[in-house]
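J.: Sharing a model prediction with you, sequence too.
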Amino acid sequence: MKILLAEDERTISRLIRQVLVNNGHEVTAVTSAAEAVALLESERFDLVLLDLHLADGDGMRVVAAIETQQGEGRPPVVLMTGEGVLGADDPRTRRVATVLAKPFDLDELERAVNAFVA
């Protein structure tokens, strides 16, 4: 799978990227919402792993870009957040496929990604 990883904590990004690459995925890692939006304008991804809070703003900005730029063929988004578990009544959860509460273990990450493997 071709995965876009948007995570501004470099240590976490490197770890996630390594796990996914070891599982045979192609991973493009960025550290900002602006970089993610720019890549989504020029490339197609099968999945987006997105930190809710990036250094340059809210990760939901990336979700909005996916919704407008990708149309019906948009990739699913796995939202990663340190806010704990987001309730079903949180409007952000309705716009993403899955939410991973930080800290999550690598098995949780792999299950979340594998749920979208074709």
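T.: Received it, and whenever you're ready, just let me know what you need.

J.: CA only for contacts and neighbour counts going forward, please
T.: Fine.

J.: which residues in the protein form helices?
T.: In the chain, the helices defined using DSSP state H lie at 10-22, 33-42, 60-69, 106-114.

J.: take the one below as the second:
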Amino acid sequence: MAVLLIAEDDEDIAMVLARVFKRAGMTVLRAPDGLAALELVFQERPDLLVTDLGMPRMDGWELIEAVRADPDVGRTPIVVLSGHLRPGDPRAGTARCCAILLKPCPNDQLLATVQELLEIGPHQHGTAGSPCPAEMSVSV
């Protein structure tokens, strides 16, 4: 069973996301901010991380950077699910996340993205031949 970590500061959104993923047969961990999420990434080694961008203590961009910087967890697939992404934000192209989805995102699209990344599994970013969907779409 896949273990998924949700980093989301809005309790209502986190509950809905947890329900969606649990119904899909996944084990769900939740963190109310980026710093708590980073601690859980190191402790629990989830198969995938879904993160918001606008969170207290450590935002989603900082969380992604911290995960990618660690050799033990840096290959974890990461999905950004946020309503805080501004058009033209340069961090979207350099964050080394696997997918960016904007809220509100249809549950079926979110699940399909997560399932695709779980099938790919841990992978490198910023290297030639990376199986990451984000990397493939940039290189084409």
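T.: Good, I have the coordinates. Predicted, not measured: the structure shown is a model, and the values here were computed from it.

J.: Drop the TM-score for these two in here.
T.: Comparison of the two superposed chains (TM-score structural alignment, normalised by the length of the first structure) gives a TM-score of 0.86, and 117 aligned residues with a CA RMSD of 2.0 Å.

J.: quick revisit: will you turn the helices of the first structure into a markdown table that also has mean neighbour count?
T.: Supplementary listing: the helices of the first structure in a markdown table, determined by neighbours: other CA atoms under 10 Å:
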| stretch | mean neighbour count |
| --- | --- |
| helix 10-22 | 14 |
| helix 33-42 | 17 |
| helix 60-69 | 18 |
| helix 106-114 | 14 |
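
J.: would CSV of those helices with distance to residue 90 of the first structure be doable?
T.: Formatted as CSV, the entries for the helices of the first structure read as follows, by distance: least, CA to CA, whole Å:
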stretch, distance to residue 90 of the first structure
helix 10-22, 25
helix 33-42, 21
helix 60-69, 13
helix 106-114, 20
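
J.: Residue 54 of the first structure is nearest to which of those helices?
T.: Nearest to residue 54 of the first structure among the helices of the first structure is helix 33-42 (6.5 Å), distances taken as CA to CA.

J.: tell me what that closest one is packed against?
T.: Using 3 or more CA pairs under 8 Å, 6 or more residues apart in numbering; DSSP states H and E, the elements in contact with helix 33-42 of the first structure are strand 2-6, helix 60-69.
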